[in-house]
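>>> no FASTA, just this:
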């Protein structure tokens, strides 16, 4: 066997090992020249070229080019390089093909390749959207003196239309005759399609007329393109006329024509018009109309589902199932997606069961539809079950499956579960995309888990997710929420020069988190970046700094929107600077930004603070003229303005207006009204508002606590007492109720039995009660001679204190969540000051024996210790920090305790403290 055939065979044999094949080829080239050397290279060159290109070994291909130039015969070098370029272009490597072609043209400027090579390169670059390379190839073709063919022009017109350069495409189209090329039907069709994509259908129609005048008969493709575009733009009558014109030109509208019309009409929401065409296709086939195919049915099914026409969709689906071959996987997916969007999950489940029974295996897209629907409805455990089901069916979850489930957990604040999903995702070989990572990052900032957000940011950077502007904006928003506005401003400014690397300035914990090699041009601040910071500054009252950020934004050619202006309007109205506010509004209108609902709400708030009620009515009229309906916030601001402006009697009419307009009042609405009427002394009308509020908002604790406290302040004791009893019966959290004040008032008025009844009712309902509430009642019972009752109440008090000690112990050992009603504990009790006079009176009671010694001295000591924070206890608390055991510290001050409480009480108190010192949770 000759050496040439031997080398060819060796290369073929090692084509699966491209590196070894390349070494063999280089060895042959490096061998001493011989008569068989040139034929050997010529025969092996195409083989090794294909091996290297198939393996994408670009550095070796560059080396091969150098070897061709140095080792091949001079006359064969251009053709060898052209062959390499063609091979690269056909193999989907246009960048390398153009690079080698440019080298070829520089080396052999007077020996241009044929036009077919240019066409091949242009087509390859078009597939990769390499517009600059396409235009360079055309210019080089002209320089080389080659006349582009019609095919070449068509390719160039196509790429110019794809990038939106329609005027350039039209100019090139008109130059074709000058270059010796006559436009054909494809030239016209490409340009018509370009005009239609740009919603310039009118110019497309003009081109159709020009096409006919040039003697070129339009084909179905040109007509279908124009008909579809007219339908998308809502010009259905013109589309019908074009169909008739199409028939007049001897062309029969085909299934593509009708499907184009139906698709465009459904996309535009004109499903009834599409349905009419579909019905004609079903019934008028004798007139030559094409019979609907699977695509037609699916288009109509999708249109019905999109518009919520569920009965029509179900009927059509049943028809498709009867015909058998029409109901395929895509059809089931369309039905499924429609039902999920409707929220009809049970029927969606039946569709999946029906698919399986019909032998149609659900795809990954099918399962993802269901998972997405379940997550959006908060049914996360069901979504997890569906994922397990798909895995058991042999369908592996993809990035979308995992990402959807992770985002579902994030939206519910279940960050641990979301992270578990992401870990499972990466173990299975899927990796979260930027959107998923950013969603998780946003959720962590929102939950206040900043350290975890920092770790995620670091992982995103390490795994090369390419931190983008969205990522930076999430961090900026998180910093603004934390009040770190200066740091947020630094990042925005740094992004202009450093891109996402500006995140490295977040502090020591963020140093090195971001790779400086990231492309900063892809990560510049945008409108959201500035809007976030400006809003934060305005809310913090730093309006002047917000103005500077606004000026910087404008200098960077970022146009403001209504949201940014609203931030300034709100801040200035809040400060009462109405003149500055209206200057902002004037500039807002100059920039073409419309006033929004938020704008008017802020203005109403600002005018109300200036008591300019008449101007508020004018704003409401302006809102009506502009078609901006007020919301509950608008009415709340107005009602507040009326109440604060002394026009409280006008407020109920606004409440009636709200209900008439379908804007339902909320708790804030009624709190404003109740507080205002109570302040005016009209408790009857306040209670009337309260009753209305209960009917509209339901029995809410804030409504009860507000009216109760206002009634107490207004000396409406009986009404307050009844309301408080009702609150106890409803098991409200009584933390905002001034219950101590009610008990003191009842005791002062001599209504000891009422006060005792309230205490016992609270105890029976499971409430933890402030021990200070017991003392006036026990004193009152004792003074009335009800010693037994007083003792029983004291015992109940001590049971509460004892239960709290046990609960504290259990909470320390098993982390049990405390009872929401048990609000008073040792920490809150000992840090309260109930007044030195009460302390003095209590100490005297203890010294006398407090009921002639019927209560053990330990109980008396605990009682004193529990409910008072007198100057003595302030001194004690200052002696040690909260983490120390109280007994060890107080032991050193036992002399002082004896002096203040007496030896017996001090001894009992120290014994109790010794026992309590076991609980490190006890703190002062």
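Noted; the coordinates are in hand. Because the structure is predicted, anything quoted here is derived from the model rather than measured.

>>> switch to C-alpha atoms for all contacts and neighbour counts from now on
Fine.

>>> Need the nearest residue in space to residue 543, chain neighbours excluded.
residue 537 (6.3 Å; Cα to Cα, 6 or more residues apart in numbering).

>>> Please apply the same query to residue 634.
That would be residue 601: by Cα to Cα, 6+ apart, it lies 5.2 Å from residue 634.

>>> and the comparison structure, right after this:
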């Protein structure tokens, strides 16, 4: 049988099989016993692992050439031996796992196993090395550092689920407790991966691990939960955490929760949270008051929001900013109190706070909604005088105001002005203009804008933009052109909604093309677009007027699984199907 040293040398040699084996390297007798045992593991040649083991004994070729012939190479240090053992472990785990049992005779240390883990080229390889070394047959007990290292690698590769499984093994099977920094990293990683419940569970166990995670991890998780509409879960978690003294909330913590409860209209709960801030050594800042003022104004309590603004001005401790004033102005504009909104605006300017684009947009939109286009234009002119740049919302608000007042040509003039400011209309700007053109039966211009919209790759078309064009064409009797618009919207990836189908069904009925109307009704149901009572009743009326009572039962059977209020069809219609129902 070939000696182990000869096998290692033969693996590194490029000579033919008939050549005599090279003698063992002279340094073998001087090597540590564990590294010597490493060379005794049989590994087939000429594999990379065998060459690796040969060079670990003889040294790299470059170093061998530099040694004088009469001198012996120095004995490798313990750290060097561990490194080469680590390389051998990693190579065997990835290339020749069936040879791993041979490593038991050298009893690899957790340090070598940890070093082998670092040599893995990717997360999958690292997990394979970790599993191979710390499970049977080697069953090397991993260090806490090794466990954390593989968890970090998995998290950074987007494999948070695998990382959580290893974390459970680390804490339950091996009995390691994470420190605050590592737990914070794992929580943040899971939060970014939308594993929000897992993040909440980890934070709830922080006290069991004996570590105190910084408020940042808690705040990030609560913000993500609120962003997904789970405000009530956030309030419950926050109250439990502060009651159990799991962490010390900061101002940002309270701001996140206050913003969440204000978003769902629970302003009273927000006020209670503001009162509790002092218990934890926190004081409301400008952001806190801005959230509170905005929440009050959104729930039609503008006067209370204005009173908070006045109190901030009086106290002088936490001064309001442009966001605070703009929130109150927006509240008054939505309530139709433009005089009060303008008074707050003047107070804002007098306080030395410059309005921004959002402030002017709110005022322009408010005046446009009440039909005061003169004041809206005056605000716009003041905006340009103060060199405050308008944006697409500014022009869309002006266009909407003109369209509401029936001044479509002025709206089109503003549309043209947008190009001079190098501002492109968005989907809502297109919708406002197209809808107004259709109301005035200017279908050709509406179709022209619709074609321009279809050329914009940055805008995802919506059915509410196409429906007015389809409707005006059907009312003009151009049902085939309307159907072409419907096909065009489908080609753009825009699915027709129930209004699209209802318009086409009634349009084809009015042209006495009942069979095609029935086809659209079938298509509507098959597309999963549930017809409501209005669609069903209108279609039944058309069928009865066309003298097709036999189709009514068929239509009602088709709609029975989709129409939300089929029962609302008048009973005389069901009982006497020969009676025509006027449209």
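All right, it came through fine. Here the structure is a predicted model, which means the values were calculated and not measured.

>>> re earlier: map the residue nearest to residue 634 of the first structure onto the second structure.
In the second structure, nothing lines up with residue 601 of the first structure, judged by TM-score structural alignment.

>>> part of a strand, is residue 601 of the first structure?
No - read with DSSP: H, G, I helix; E, B strand; the rest coil, residue 601 of the first structure is helix and lies in no strand.

>>> Quick one: distance of stretch 333-342 of the first structure to the chain centre.
Stretch 333-342 of the first structure sits 23 Å away from the centroid of its parent chain (Cα atoms, centre = their mean, to the nearest Å).

>>> Now do it: which range of the second structure does it align onto?
Counting by TM-score structural alignment, stretch 333-342 of the first structure sits on residues 396-405 of the second structure.

>>> ranges for the helices of the stretch 51-200 of the second structure?
Shown for the stretch 51-200 of the second structure, the helices assigned by DSSP state H, counting those that start in this stretch span residues 61-66, 78-95, 110-118, 123-134, 144-156, 160-168, 180-192, 196-204.

>>> Figure out which of these is closest to residue 444 of the second structure.
Ranking the helices of the stretch 51-200 of the second structure by proximity to residue 444 of the second structure (Cα to Cα) places helix 180-192 first, at 48.7 Å.

>>> just checking, residue 536 of the second structure touches residue 565?
No - taking contacts as Cα atoms under 8 Å, residue 536 of the second structure lies outside contact range of residue 565: 9.1 Å.

>>> Neighbour count for those two, which is higher?
Per other Cα atoms under 10 Å, whichever of residue 536 of the second structure and residue 565 has more neighbours is residue 536, with 23 against 15.

>>> Please name every helix or strand in contact with the helix or strand where the more buried one lies.
Assessed by DSSP states H and E, residue 536 of the second structure sits inside helix 533-545. With contacts defined as 3 or more Cα pairs under 8 Å, 6 or more residues apart in numbering; DSSP states H and E, helix 533-545 of the second structure has these neighbours: helix 498-510, helix 550-559.

>>> So for stretch 190-206 of the second structure, what gets flagged as buried?
Residues 190-192, 194-196, 198-200, 202-204, 206 are the ones in stretch 190-206 of the second structure that count as buried (16 or more other Cα atoms under 10 Å).

>>> Please work out which residues outside it touch it.
158, 160, 180, 183, 186-188, 212-213, 218, 220-221, 224-225, 241, 246 (Cα atoms under 8 Å, 6 or more residues apart in numbering).

>>> if we can go back for a sec, ok, the residue nearest to residue 634 of the first structure - how many residues close by?
24.

>>> Give me the neighbour count for the residue nearest to residue 543 of the first structure.
Using other Cα under 10 Å, residue 537 of the first structure has 25 other residues around it.

>>> Who are the packing partners of the strand or helix carrying it?
According to DSSP H and E, residue 537 of the first structure maps onto helix 527-539. Counting by 3+ Cα pairs under 8 Å, 6+ apart, the packing neighbours recorded for helix 527-539 of the first structure are helix 469-481, helix 485-498, helix 543-555, helix 562-574.

>>> hmm, 6 Å instead?
When contacts are defined as 3 or more Cα pairs under 6 Å, 6 or more residues apart in numbering; DSSP states H and E, helix 527-539 of the first structure sits against helix 562-574.

>>> which helices and strands does the helix it packs on pack with?
helix 527-539, helix 597-609.

>>> what's the closest of those helices to residue 282 of the first structure?
Using Cα to Cα, these put helix 597-609 closest to residue 282 of the first structure, at 49.3 Å.

>>> So which bits of the closest one are buried?
597-609.

>>> for these, which one is nearest residue 338 of the first structure?
Closest to residue 338 of the first structure, out of all of these and judged by Cα to Cα, is residue 597, at 32.7 Å.

>>> quick one on the thing from earlier: show me which pair in the buried residues of helix 597-609 of the first structure is furthest apart.
Maximum distance among the buried residues of helix 597-609 of the first structure (Cα to Cα): 18.8 Å, for 597 and 609.

>>> Give me the contact list for the match of stretch 333-342 of the first structure.
Outside of stretch 396-405 of the second structure, the residues within contact range by Cα atoms under 6 Å, 6 or more residues apart in numbering are 365, 368, 411, 429.

>>> again, only using 8 Å
361, 364-365, 367-369, 371, 373, 376-377, 408, 410-412, 414-415, 425, 428-429, 432-433, 436.
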